[in-house]
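*Asks:* no FASTA, just this:
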């Protein structure tokens, strides 16, 4: 009996860069954007549609810059572009990672949920970076009330040990978009994002921290609406969402999709050529273009949907999936 040809796992639904690398998954190398990000303004704002690879990109960046993971650099990045062209800032930051997708979207409870999420991540920060932080920082931080006061305390304490923080916020607008979906909540939303509103105060604190130990920020979401409303709270951030330089940073261009199909065609049963598969996929997953200057040139495929298609095509023994759109996308 012939043994199946070993092939790379398809990272469908996977958002953790380390899992993708250690599980020998097929990874479309986007690490050549790291030097471009470093050369851009330090407070980077980036929006893309859902399921477009934003969280995996943040994960890749977090581990690249984490001061604790320098010994894993060769293992995780060695065969990628950045492994051969590392930047001076590699593995030089303490990382704070916040994922606002887990914050409760109910207006009457989002503050408590935001505080709880931030407190969990701030405690994790104090634990894993204890050797780089002032003694007793965790206990004192927990005496502070809420995310705003705790973040203010953390970045100021890091001055004492001359540390640099890289702040990542994924899906910054997740819960505010949920709130905005209810017309009756519009005025309450405005009160939270303008003036002395709590979310506004949080980003005011982030801004204040950039004058101290928060040296870089990378913020992702799906809509610019909330950031526009928070503008004076975070008016140092630069929106690179429509920049041609970063048009292809997430999602897959056609060359990347073709390379993936060509690879799996050598390890799995295919009943269609790469051209035929591209023709089938293009009406469903292609035709995203975010930078006006790139219009008429490169278009982008939704990366999650491409992985869904390839995974199902292979599992179907080389036949087209019955459903071209996965259920999760339909729900979104």
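*Replies:* Done, it's in. Being a predicted model, the structure only gives us computed values, none of them experimental.
*Asks:* Going by C-alpha atoms from here, please, whenever you check contacts or count neighbours.
*Replies:* Will do.
*Asks:* which residues touch the biggest strand by length in the chain?
*Replies:* When the chain is parsed with DSSP state E, its longest strand is strand 214-221. For strand 214-221, contacts defined as CA atoms under 8 Å, 6 or more residues apart in numbering pick out 42-48, 54, 58, 155, 164-174, 206, 210.
*Asks:* And the helix or strand that comes right after it, what does it pack against?
*Replies:* Per DSSP states H and E, the first helix or strand lying C-terminal to strand 214-221 is helix 225-229. For helix 225-229, the elements it packs on are helix 186-193, judged by 3 or more CA pairs under 8 Å, 6 or more residues apart in numbering; DSSP states H and E.
*Asks:* Buried residues in the helix or strand following the helix it packs on, which are they?
*Replies:* Going down the chain from helix 186-193, the next helix or strand is helix 198-209, by DSSP H and E. For helix 198-209, the neighbour count (16 or more other CA atoms under 10 Å) marks 198-209 as buried.
*Asks:* what's the spacing between the longest strand of the chain and its chain's center?
*Replies:* 10 Å (CA atoms, centre = their mean, to the nearest Å).
*Asks:* residue boundaries of the strands in the stretch 51-200 of the chain?
*Replies:* 94-99, 165-170 (DSSP state E, counting those that start in this stretch).
*Asks:* These into JSON lines, with extra columns for distance to residue 10 and mean neighbour count?
*Replies:* Output for the strands of the stretch 51-200 of the chain, formatted as JSON lines (distance: least, CA to CA, whole Å; neighbours: other CA atoms under 10 Å):
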{"stretch": "strand 94-99", "distance to residue 10": "24", "mean neighbour count": "21"}
{"stretch": "strand 165-170", "distance to residue 10": "23", "mean neighbour count": "22"}
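*Asks:* And here is the other one:
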């Protein structure tokens, strides 16, 4: 089977014999029921392929759709003039980059539709292009804009340049409002729905289908898709990794499934990671490795975001769909970027419960976060976690604590008031990452951290207090009966009392019994 990794052109996929997951019934439904649509999805989730498929459909390329659902639905296959703008594939570090990107695409389309008179400003050129395409073909125009928000997203940490980008795009996209009679269909994609962008205020009939249950898997791969298209791939992957088919499916779901784009929706697999896994026959963090969340981490640090709430976040729909307040609250950007997803919904209060979608994202994100809260020295975060996990599995709490002590001993807290918080955050990351390999639980309250770690042979009950003593921590384990549930457990029980000193900004003692 040929996997279309990195191929976003529908025609190339169909002519090249690559596997194509049929979403054309949804495209047909959209094309027949409305005029303007918007869809947001995380990066590398198939938005560009969706737009390319729409382009081929509206250009009447019937032969490309043989055997697909739309072939039996569409009868006319009318060829419309398509104006396809793609704002991906550029780094918008200055206004020149944006002007070049829009200018080159306008020139290509003007040449295609025989535009003679060239105006100076983008809005006037776009307006004129729509009319010329309409007049030349005698048919209404289809407008497809892929990654409409990338120039703004690229400059979230440069407010002044971002505002300039936004103003240019506002004028350009706003042209569509006045050309309604010339337009048959409009479709925009992006990572987020940006407030204060006139395309959303002016086009009051623009339908946002980002959280519409009918289109939840229009991008991405559903469980049904996995069974229908990739049964052979699953079997081959299972054999290559010494797994049964069921074990392989479970691991694929654990690693790459779990995206939910509305309440009570089916889960969706990350297509980029899934296809790469089938191609290489290895389970790896493919999606995470293609982009680092450096700006997100910067926002989280600047807003003093409590990272321990990452898997227990709440938000309403208005917060999730607009990143205008990203500098005050990173949650919308975390959701729109694909690092958090919908895990539950409170219908009474219309509140969404958010969490990591899958192991790839959780593991990759926490692994990336760790050096921001405590230096790992010459080791990578996963080297440190692997050594700590081996200590735990082998029943060596002293070695585990020595590594933990050394880790925080080299931490240079610049502000004493932040040291306890950063210590708690670092412990959260360590325990969550270890939780991929051993069973862990963690609670934090009133200056202390309770940790429970369980392996096949050992149980660790750890109490970490602040500005106290290891003996007081152990006394609390006894007083609260933390180890009592394991009284009849055949595994060896280790009780560990730890004290973190805010004055010394490190662990200054521990005791194991």
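*Replies:* On my side now, so go ahead. As the structure is a prediction and not an experimental result, all values here were calculated from the model.
*Asks:* Could you dump the strands of the stretch 51-200 of structure 1 into CSV with distance to residue 125 of structure 1 added?
*Replies:* As requested, the strands of the stretch 51-200 of structure 1 are exported to CSV (distance: least, CA to CA, whole Å):
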stretch, distance to residue 125 of structure 1
strand 94-99, 7
strand 165-170, 10
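*Asks:* average offset between the longest strand of structure 1 and structure 2?
*Replies:* Once fitted to structure 2, strand 214-221 of structure 1 is off its aligned match by 0.9 Å on average (mean CA distance after the TM-score superposition for structure 1).
*Asks:* what angle sits between that strand and strand 165-170?
*Replies:* Following axes from the mean of the first three to the mean of the last three CA atoms, to 10 degrees, one obtains 10 degrees for the angle between strand 214-221 of structure 1 and strand 165-170.
*Asks:* before we move on, back to that, so which of the strands of the stretch 51-200 of structure 1 is nearest residue 12 of structure 1?
*Replies:* With CA to CA, the closest approach to residue 12 of structure 1 among the strands of the stretch 51-200 of structure 1 belongs to strand 165-170: 19.1 Å.
*Asks:* The closest one maps to which residues in structure 2?
*Replies:* Counting by TM-score structural alignment, strand 165-170 of structure 1 falls onto residues 141-146 of structure 2.
*Asks:* Measure the mean distance from the matching stretch to structure 1 post-superposition.
*Replies:* Following the fit onto structure 1, the mean deviation recorded for stretch 141-146 of structure 2 is 0.5 Å by mean CA distance after the TM-score superposition for structure 1.
*Asks:* Pull the residues that contact that stretch.
*Replies:* For stretch 141-146 of structure 2, the surrounding residues in contact (CA under 8 Å, 6+ apart) are 47-48, 51, 55, 58, 80-88, 130, 133-134, 182-190.
*Asks:* Could you rerun that using 7 Å?
*Replies:* The contact list for stretch 141-146 of structure 2 (CA atoms under 7 Å, 6 or more residues apart in numbering) reads 48, 51, 80-87, 130, 133-134, 182-190.
*Asks:* Next: stretch 89-98 of structure 2.
*Replies:* Residues contacting stretch 89-98 of structure 2 (CA under 7 Å, 6+ apart): 151, 154, 165.
*Asks:* By neighbour count, which of these wins?
*Replies:* Counting neighbours by other CA atoms under 10 Å, residue 151 leads those with 25 neighbours.
*Asks:* Number of residues surrounding the residue nearest to it when sequence neighbours are not counted?
*Replies:* Distance criterion CA to CA, 6 or more residues apart in numbering; nearest residue to residue 151 of structure 2, sequence neighbours excluded, is residue 92 at 5.5 Å. If you count neighbours by other CA under 10 Å, residue 92 of structure 2 ends up with 22.
*Asks:* What residue in structure 1 is paired with residue 92 of structure 2?
*Replies:* The pairwise alignment with structure 1 assigns residue 92 of structure 2 to residue 105, based on TM-score structural alignment.
*Asks:* Just tell me the aligned range of the longest strand of structure 1 in structure 2.
*Replies:* Using TM-score structural alignment, strand 214-221 of structure 1 corresponds to residues 183-190 of structure 2.
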